[in-house]
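1. Okay, here's the prediction I keep looking at, along with the sequence it came from:
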Amino acid sequence: MLKSMTGFGNATIETESLSVTAEVKTLNSKFLDIYCRLPRQFADKEIELRSLLTQQLERGKVEVSVNVSRTNAVRPGVVINRPLVAAYVSDLKETANSMLMSIPDTDVLQLALQQPNAYLTDTPETTADTNEYATVRAAVEEAIRRCDDFRRQDGAVLEHKFQEYIQIISDRLDAIEEHDVRRIPAVRDRLRNSVRELLESESFDQNRFEQELVYYVEKFDISEEKVRLKNHLGYFLEVLSTEEANGKKLNFISQEIGREINTIGSKANDATIQRFVVQMKDELEKIKEQTMNVI
């Protein structure tokens, strides 16, 4: 079954403390190219997530985005250094008492809060516990699954398109075989006339004549090419229907199809067959273009 390299999947998982949204987008690429955008507290999990993406998505340009928001128990980014502030308050009060001054407690606290290092920059989101990462991973896995489903659906559409293109090429091959039955007598007549002229010539060379005759017979005969082309078309459909179908293999087969089509066009030396060849090449280009979008 074919899978396209173009896909999209997203998933949102909520717990008592977290809401995690993961998005996975994939585009065409010759190789696997992963770009991750993760919250800071999960930066150390990027390698693990990359491994997961590599196993599941195989090939393509992959963009992963994870957004995390807390649903409760939000902690401030800056907190008061209580032990130090308490020491400042005690020292300020002792200083005021030693100077026989009376300062309201609110003013003392305000002064203490203005002292150096009275505040600490808390970083509760720089690290994450195991349960939080499990939620993130579950969201990413679900987004990957949905992206993969998208790829399979798109791959089914591509498979149908490939079947249509191959059928058109097969129909043109049938038309060539039908026309070739009439082409051969025409070629034979041309050769017969050429032979008659040679026989009437005083410089007729029997050996050269036999060589030329063999050359032209081989040059105009496209029987082998027709057989090989038909086999390649059948093999393409056979590979298309297997679980191992992939873009690289289908592209290789399409190259072999192209060689046979080109040889038929060059050897036939017939205007009608050339028109059929042009039509087959047009469908083959569509196949080659679409195989670039298959994993």
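-> Done, it's in.
2. CA only for contacts and neighbour counts going forward, please
-> OK.
3. Tell me which other helices or strands the longest helix along the chain touches.
-> Looking across the chain with DSSP state H, the single longest helix is helix 130-200. Packing partners of helix 130-200 (3 or more CA pairs under 8 Å, 6 or more residues apart in numbering; DSSP states H and E): strand 7-14, strand 18-27, helix 46-57, helix 223-240, helix 271-291.
4. contacts for the fourth one?
-> Contacting residues not belonging to helix 223-240 are listed as 1-2, 159, 163, 166, 170, 173, 177, 245, 250, 253-254, 256-257, 260-261, 263-264 [CA atoms under 8 Å, 6 or more residues apart in numbering].
5. what's near enough to touch Gln153?
-> Taking CA under 8 Å, 6+ apart, one finds Lys3 in contact with Gln153.
6. likewise Arg152?
-> Applying CA under 8 Å, 6+ apart, we find Arg152 in contact with 1-4.
7. which of those residues tops the neighbour count?
-> Within the contacts of Arg152, Ser4 tops the neighbour count with 30 neighbours, counted by other CA atoms under 10 Å.
8. List the contacts of it.
-> Counted by CA under 8 Å, 6+ apart, Ser4 has contacts 151-152, 154-155, 158, 293-295.
9. Check it against this one:
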Amino acid sequence: MAMSMTGYGTSTSHLENTMLTVEIRSVNHRYLDFTAKIPRFFLFLEDKIKKIIQSYFGRGRIEVYISIEGESFVKKTVKTDWDLMDQYMDQLGKAKSRYHLIGDIPAEILAAIPELITIREAEEYPDGLKDAILTCTKEACEQVRVMRQEEGVFLSNDLEERLNTIYNIVSLLQTNRIRVMEEYRERIQKRIRDHLDDNTVDQARVYQEIVLLAEKGDITEEVVRLLAHIEHFRGTLNTAEPIGRTLDFITQEMHREANTIGSKSTDTEISAYTVSLKREIEKMKEQLQNIE
């Protein structure tokens, strides 16, 4: 059964005073394209998240959004380089004595000296948050997959209907093929009779030319191949594997056969059927852009 590439899923988890939310959006794409917006201090999980996505989906643009609300995970601490401060104080004392300076050394001067007093950040987060992110990612993937499967059922039904329409058109082409060939032969014979004397023409050669000209307009092979493509399409549509690329290739082959029929035929009825055939194939190709 076909699976759509459009879907959405979300999962939340509460740990202590923290709320985790994982959102996943899936849209059409020729290949599997993964992007993630993850808080900086959990970027190390990106590769594991990507592997989870790859285990669920084969095609589509997958966007993962992870948000964490609650108490800040960044704990700030003040660090003083006392050895460096001792050197500064020693040098400032010498400067006062050397230049006969009066007054105390303001504390603001020490605070403004680079690398003397620094603020360090340490990341702390509730136990189990890393595992919760991966679990919520899987749960959101499940929701996306269910939505893609539901949409896939609709797409499969639509493709089945279009495939039946195409089959009916090809059947009409097959039915009219014999009529057209007979009319073609009669038209060639009439033109020969109108322009040549039957007594001066090699009849065997005439019929040979008729056969050669008739074969140029014969669409038997194209019709047979179209019927084979229809069966291949229907069989592929009912498989469980990702089928979008395979079905797209089949429709390209169907379109090629339809073009050949259109270039061969001079019959207005068959030409009309060919136009309808190509239109249905184009509509089918458009729908296939939504299938994984």
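-> That came in fine, so what should we check first? A quick note: this is a predicted structure, and the numbers were derived from the prediction, not measured.
10. I'd like the TM-score for the two structures, please.
-> Remark: TM-score between the superposed chains equals 0.79 [TM-score structural alignment, normalised by the length of structure 2]; 264 aligned residues with a CA RMSD of 2.8 Å.
11. circling back: which among the contacts of helix 223-240 of structure 1 count as buried?
-> 2, 159, 163, 166, 170, 173, 177, 245, 250, 253-254, 257, 260-261, 264 (16 or more other CA atoms under 10 Å).
12. number of nearby residues for the counterpart of Leu20 of structure 2 in structure 1?
-> Under the alignment by TM-score structural alignment, Leu20 of structure 2 pairs with Val20 in structure 1. Per other CA under 10 Å, the neighbour tally for Val20 of structure 1 reads 22.
13. Val20 of structure 1 and Ala134 touch, don't they?
-> No - Val20 of structure 1 lies out of contact with Ala134 (CA atoms under 8 Å); the separation is 10.6 Å.
14. if we can go back for a sec, would you list the helices and strands packed on helix 130-200 of structure 1 in CSV and tack on distance to Val85 of structure 1?
-> Output for those, formatted as CSV (distance: least, CA to CA, whole Å):
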stretch, distance to Val85 of structure 1
strand 7-14, 38
strand 18-27, 33
helix 46-57, 39
helix 223-240, 73
helix 271-291, 68
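15. Would you mind saying which of these lies nearest Ser65 of structure 1?
-> strand 18-27 (5.2 Å; CA to CA).
16. which residues are contacting the closest one?
-> Contacts of strand 18-27 of structure 1 (CA under 8 Å, 6+ apart): 5-14, 60-72, 132, 135-136, 139-140, 143-144, 147.
17. go on, stretch 202-209 of structure 2?
-> With CA under 8 Å, 6+ apart as the test, stretch 202-209 of structure 2 has no contacts from any other residue.
18. and what of stretch 105-122 of structure 1?
-> Applying CA under 8 Å, 6+ apart, the external contacts of stretch 105-122 of structure 1 come out as 76-82, 84-86, 88-89, 92-93.
19. end to end, how far does that stretch reach?
-> End-to-end span of stretch 105-122 of structure 1 (CA to CA, to the nearest Å): 27 Å.
20. Compare the helices and strands packed on helix 130-200 of structure 1 and give me the one nearest Arg190 of structure 1.
-> Nearest of these (CA to CA): helix 271-291, 15.6 Å.
21. mean deviation of that closest one from structure 2?
-> Helix 271-291 of structure 1: mean distance to aligned residues in structure 2 after superposition is 0.9 Å, counting by mean CA distance after the TM-score superposition for structure 1.
22. residue range for that helix in structure 2?
-> Going by TM-score structural alignment: helix 271-291 of structure 1 matches residues 268-288.
23. Mind checking which of the contacts of stretch 105-122 of structure 1 land in strands?
-> 78-80 (DSSP state E).
24. Return the closest of these with respect to Phe204 of structure 1.
-> Val78 (105.9 Å).
25. The aligned partner of Ile230 of structure 2 in structure 1: neighbour count?
-> In structure 1, Ile230 of structure 2 lines up with Leu233, judged by TM-score structural alignment. Leu233 of structure 1 has 19 neighbouring residues, counting by other CA under 10 Å.
26. same check, this time on Pro116 of structure 1
-> Quick note: Pro116 of structure 1 (other CA under 10 Å) scores 10 neighbours.
27. That one belongs to a helix?
-> No - counting by DSSP: H, G, I helix; E, B strand; the rest coil, Pro116 of structure 1 is not found in a helix; it is coil.
28. State the distance from it to Glu243 of structure 1.
-> Applying CA to CA to Pro116 of structure 1 and Glu243 of structure 1 gives a distance of 67 Å.
29. for the buried ones among the contacts of helix 223-240 of structure 1, which one is nearest Pro124 of structure 1?
-> Leu2 (45.1 Å).
30. Now do the SS call for the closest one.
-> Applying three-state DSSP: Leu2 of structure 1 is coil.
31. For the nearest residue to it once chain neighbours are set aside, give me its contacts.
-> Residue nearest to Leu2 of structure 1 in three dimensions, not counting chain neighbours: Gly155, with 4.7 Å by CA to CA, 6 or more residues apart in numbering. By CA under 8 Å, 6+ apart, the residues touching Gly155 of structure 1 are 1-4, 294.
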